[in-house]
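Q: Mind looking at a prediction? Sequence and model below.
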Amino acid sequence: MKQHFLAFAGLILASGSFYACKSAEDTVKEAENEVFAIHDQVMPKIDDIMKLRKQLNQRITSLDSLKASGSTAATLRTDEEREQAYRLRTNLAVADSLMMDWMGRYNGDTLAKLSSDDALRYLNGQKDQITDVKTKVNTSIEQARQFLGKK
C-alpha cells in the first residue's frame, strides 16, 4: 500500500513539474485553443439555425392560411401554435446574433500585446461567453426541431 502511495505521489510531482515547465505562451495558446474548439462546435450549427428559421416561417404561413379558413376552436389553437413558432424563430435569431456578435468582438490579435495573466483572464471571459452562446444555440435548435417534429 505504501509503495502505491509513493508511486502515486511521484506521479503527481512529476506531472506538476511538467506543467511548471510549460511556458506562459503555451498556456495562453492552450486557452485560446479551448475557446476556438467551442467556437468550432457551434459555427456549423448556424446553417441549422437558418434552415429552421425558414421552416418556421413556412409553418407560420401555413398556420395563417389555416386560421383564415378555420373555425373558432381551431383559430385559438392555431394562434397559440403561431405564437410558439414566432417565439422559437426569435430564439433562433437571438442565438445567431449572439454568435455573430461574439465573433465580431473577439480580439485575438491583441493577445500578444497582453501580459500572460491578462491574456488568460481575457480568454477565460471569452470561453464563458462562447459557452453561453453554445448553450443558447443548442437549446434554440432543439426546441425548434421538437416543435417542427424533427429529431
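A: It's in.
Q: CA atoms for contacts and neighbours, from now on please.
A: Noted.
Q: tell me the contacts of the most centrally placed residue in the chain?
A: Nearest residue to the geometric centre of the chain (CA atoms, centre = their mean): Lys134, 0.7 Å. Contacts for Lys134 (CA atoms under 8 Å, 6 or more residues apart in numbering) come out as 38-39, 41-42.
Q: hold the first one in mind and look at this next one:
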Amino acid sequence: MKNIFKLFVSFCFLVFGVSCANEKVDENQVLKQEVIEIHDEVMPKMGELRSLKKSLLERVDLMEEDSLTNKEAVERMIKYADDLEEAFEGMFVWMRQFQSNFEGSEEEVHQYLIEQKVLVEKVNRDIKNSIENAKKELGS
C-alpha cells in the first residue's frame, strides 16, 4: 500500500511537471506572437516614414530662403525629419537582432521574448510618434 501511495505521488509530480512545462511553451508561443504582431502593426508604415521625411525636408528647403523668420520652424522640421529617420533605422536594427527561433531553456526563451517585446514596443512607439509629429507639422 505504501508503494502504491509513493507511486501515485510520483505520478502526480510528473503530471504536474509536464503540465507546467507545456504551459510555459504555450505562454512563450503567445508571447512570440505578441512580439510579431507589434512589429507587423507598424512595418507597413516604413514607406510613410520616408515620404514624410522627404516632405519635411522639401518644406525646409523652401523655408530656408527666409531663414530668419522661419528659423524655429525649420529647426523643428529638421528634428522631426531626424526622428523619422531614427524610427526607420530603429525598426531595421531591431529586425536584424531579433531571433525568431531563439534557443535555450523555456525560461531563457521566455526572458528573451519579454526583452524583445519591450524593444519592439519602443520601435512601435517611435514610429507612431514620429509620424504623428510630422503630420501635425506638415498640416500647419
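A: Everything's here; your move. It should be emphasised that the depicted structure is a prediction, and the values quoted were computed from it without experimental measurement.
Q: Please work out the TM-score for the two chains.
A: Here the TM-score for the pair of chains, by TM-score structural alignment, normalised by the length of the second structure, is 0.80; 122 aligned residues with a CA RMSD of 1.8 Å.
Q: quick revisit: to which residue of the second structure is the residue nearest to the centre of the first structure aligned?
A: Under the alignment by TM-score structural alignment, Lys134 of the first structure pairs with Asn124 in the second structure.
Q: how close does the residue nearest to the centre of the first structure sit to Lys51 of the first structure?
A: 18 Å (CA to CA, to the nearest Å).
Q: cool, Thr78 of the first structure as well?
A: From Thr78 of the first structure to Lys51 of the first structure the distance is 22 Å (CA to CA).
Q: again with Thr90 of the first structure
A: As for Thr90 of the first structure, its distance to Lys51 of the first structure is 14 Å (criterion: CA to CA).
Q: Gln126 of the first structure too?
A: Remark: distance between Gln126 of the first structure and Lys51 of the first structure (CA to CA) = 27 Å.
Q: try Asp109 of the first structure
A: 33 Å.
Q: For stretch 74-90 of the first structure, what is the distance to the chain centroid?
A: 26 Å (CA atoms, centre = their mean, to the nearest Å).
Q: Kindly report the same for stretch 7-15 of the second structure.
A: The answer for stretch 7-15 of the second structure is 42 Å, by CA atoms, centre = their mean.
Q: likewise stretch 108-119 of the second structure?
A: Offset of stretch 108-119 of the second structure from its chain centre (CA atoms, centre = their mean): 11 Å.
Q: Outside of it itself, list whatever touches it.
A: Outside stretch 108-119 of the second structure, the residues touching it (CA under 8 Å, 6+ apart) are 24, 28, 31-32, 34-35, 94, 98, 102-103.
Q: at 7 Å what do you get?
A: 28, 31-32, 35, 102-103 (CA atoms under 7 Å, 6 or more residues apart in numbering).
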